[in-house]
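**Q** My questions concern the predicted model and sequence given below.
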Amino acid sequence: MEDILGLLRIRIKRGVNLAVRDVNTSDPYVVVKMGKQKLKTRVIHKDINPEWNEDLTLSITDPVKPFVLTVYDHDTFSKDDKMGDAEFDPSPFIEALKMNLEGLPSGTIVTRIQPCRTNCLAEESCIAVNDGKVVQDVVLRLRHVECGEVEIQLQWIDLPGAKGLSVS
């Protein structure tokens, strides 16, 4: 427990215009990997615009480690088809958490991250304060596939007894 800084809650909100891998549709689910941790959502059947609204929680020991989100098409009788992936670096979010943001009004935007060649952002991502919590809404464009985006939201959970995020 002493190595854990806290928990990163990743809300997998929805997929938009995901690739078709079955006849006119797909049965998508999302896998998130960071280091040795691997979490997955439930399968949404026959939907290329699925709404998961599911929380996946990663234990964070190294705040600079990116995570990889991969979308798969569930198949009953064969290997699941990959429907694209996206790598995401949570370090700007972690850096924002280290600032003393207590007392800021809800809706305050702390920082903005622009899409570029080195990230998988489909559009500008804002780190903001909502109801006293720092959150980041992200739209990831999937790589290695013809189309598709996944909307997620990041939120930090402090653990009693954990190291926490020290201000460097």
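**A** Received, thanks.
**Q** okay, CA-based contacts and neighbour counts for the rest of this
**A** OK.
**Q** Which parts of this protein are strands?
**A** All strands of the chain, identified by DSSP state E, fall at 6-16, 28-34, 37-40, 51-60, 67-73, 81-88, 109-113, 125-130, 133-141, 149-157.
**Q** ok now the first one, how far from the chain's centre?
**A** Think strand 6-16. 4 Å (C-alpha atoms, centre = their mean, to the nearest Å).
**Q** quick one: contacts of that strand?
**A** 41, 48-61, 148-159, 162-165 (C-alpha atoms under 8 Å, 6 or more residues apart in numbering).
**Q** just the third one next, same as before
**A** Counting contacts by C-alpha under 8 Å, 6+ apart, the residues outside strand 37-40 that touch it are 29-33, 56, 58.
**Q** next, the one to line up against it:
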Amino acid sequence: MNGLLGLLRVRVKRGVNLAVRDLRSSDPYVILNMGKQKLKTRVIKRDTNPVWNEELTLSVEDPSLPVRLEVYDKDTFTLDDPMGNAEFDIRPFVEAVKLNLKNVPDGYIITKVAPCRENCLAEESPVYWSDGKVYQDLALRLRNVESGELELQLQWVSIPASKGF
């Protein structure tokens, strides 16, 4: 695929029960990767239940590429410590966007993505219609770490000049 389909706005809401990497706490931040794109949240000091509520926007050309997340503990004098990672597939979300819904009520659930071995979902993830837009709420269980989850919300942003839907 070549050409921009649209933008994926990822709201990194919060972390829950993240691993301790410093003395009794951590200074976490999240790196979001999709293809060659790499975005980063701000660092939240001394908090294993941080609230970022930060929006990061990815350009989507190929919806088959997974979105990868890595959580790190910011250190001053040494390399940042890994605090787990996760990934998710945006194809179910993009398929819901393609439906081009118009007259459905706010809160209408288009589809649900169930947790399974192939994804990092901690619970069922609804894709829904609200305020004229498609959203998806995700709770992701971090891998390669003793504990931690991230809560995200996806929103699609259409681009008029794109090859999108």
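**A** The structure has been received and is ready for your questions. Just so you know, these numbers come straight off a predicted model, no measurement behind them.
**Q** sorry, back to before: and of the strands of the first structure, who's closest to Asn119 of the first structure?
**A** strand 81-88 (6.8 Å; C-alpha to C-alpha).
**Q** Have a look at how far, on average, the closest one is from the second structure.
**A** The superposed strand 81-88 of the first structure is, by mean C-alpha distance after the TM-score superposition for the first structure, a mean 0.4 Å from where its aligned residues fall in the second structure.
**Q** how near is Ser106 of the first structure to Val129 of the first structure?
**A** 5 Å (C-alpha to C-alpha, to the nearest Å).
**Q** higher neighbour count, those two?
**A** Val129 (20 against 13; other C-alpha atoms under 10 Å).
**Q** give me every residue that touches the more buried one.
**A** 101, 104-110, 135.
**Q** Repeat the analysis, applying 6 Å as the threshold.
**A** The contact partners of Val129 of the first structure, by C-alpha atoms under 6 Å, 6 or more residues apart in numbering, come to 106-108.
**Q** now do Gln153 of the second structure
**A** Gln153 of the second structure neighbours (C-alpha under 6 Å, 6+ apart): 10-11, 136-137.
**Q** Check Glu151 of the first structure too.
**A** Counted by C-alpha under 6 Å, 6+ apart, Glu151 of the first structure has contacts 13-14, 138-139.
**Q** for these, which one is nearest Lys79 of the first structure?
**A** Arg14 (23.1 Å).
**Q** now the residue lying closest to that closest one once chain neighbours are set aside: how far from Thr76 of the first structure?
**A** Spatial nearest neighbour of Arg14 of the first structure, chain neighbours left out: Glu51 (4.3 Å); criterion: C-alpha to C-alpha, 6 or more residues apart in numbering. For Glu51 of the first structure, the distance to Thr76 of the first structure (C-alpha to C-alpha) stands at 21 Å.
**Q** what's the answer for Arg9 of the first structure, then?
**A** 30 Å.
**Q** When these two are compared, which one has more neighbours?
**A** Arg9 (19 against 7).
**Q** what's the burial count for the counterpart of Ile109 of the second structure in the first structure?
**A** When the first structure is aligned by TM-score structural alignment, Ile109 of the second structure is paired with Ile109. Ile109 of the first structure has 16 neighbours, counted by other C-alpha under 10 Å.
**Q** And for Ser130 of the second structure?
**A** 14.
**Q** Could you do Met99 of the first structure as well?
**A** Counted with other C-alpha under 10 Å, Met99 of the first structure comes out at 12.
**Q** That one pairs with which position in the second structure?
**A** Met99 of the first structure maps onto Leu99 in the second structure, by TM-score structural alignment.
**Q** For its match, give its distance to Leu121 of the second structure.
**A** Counting by C-alpha to C-alpha - Leu99 of the second structure and Leu121 of the second structure are separated by 24 Å.
**Q** try Arg14 of the second structure
**A** 15 Å.
**Q** Same drill for the two, tell me which one is more crowded.
**A** Neighbour totals were compared for Arg14 of the second structure and Leu121, and Leu121 leads with 23 against 17 (other C-alpha under 10 Å).
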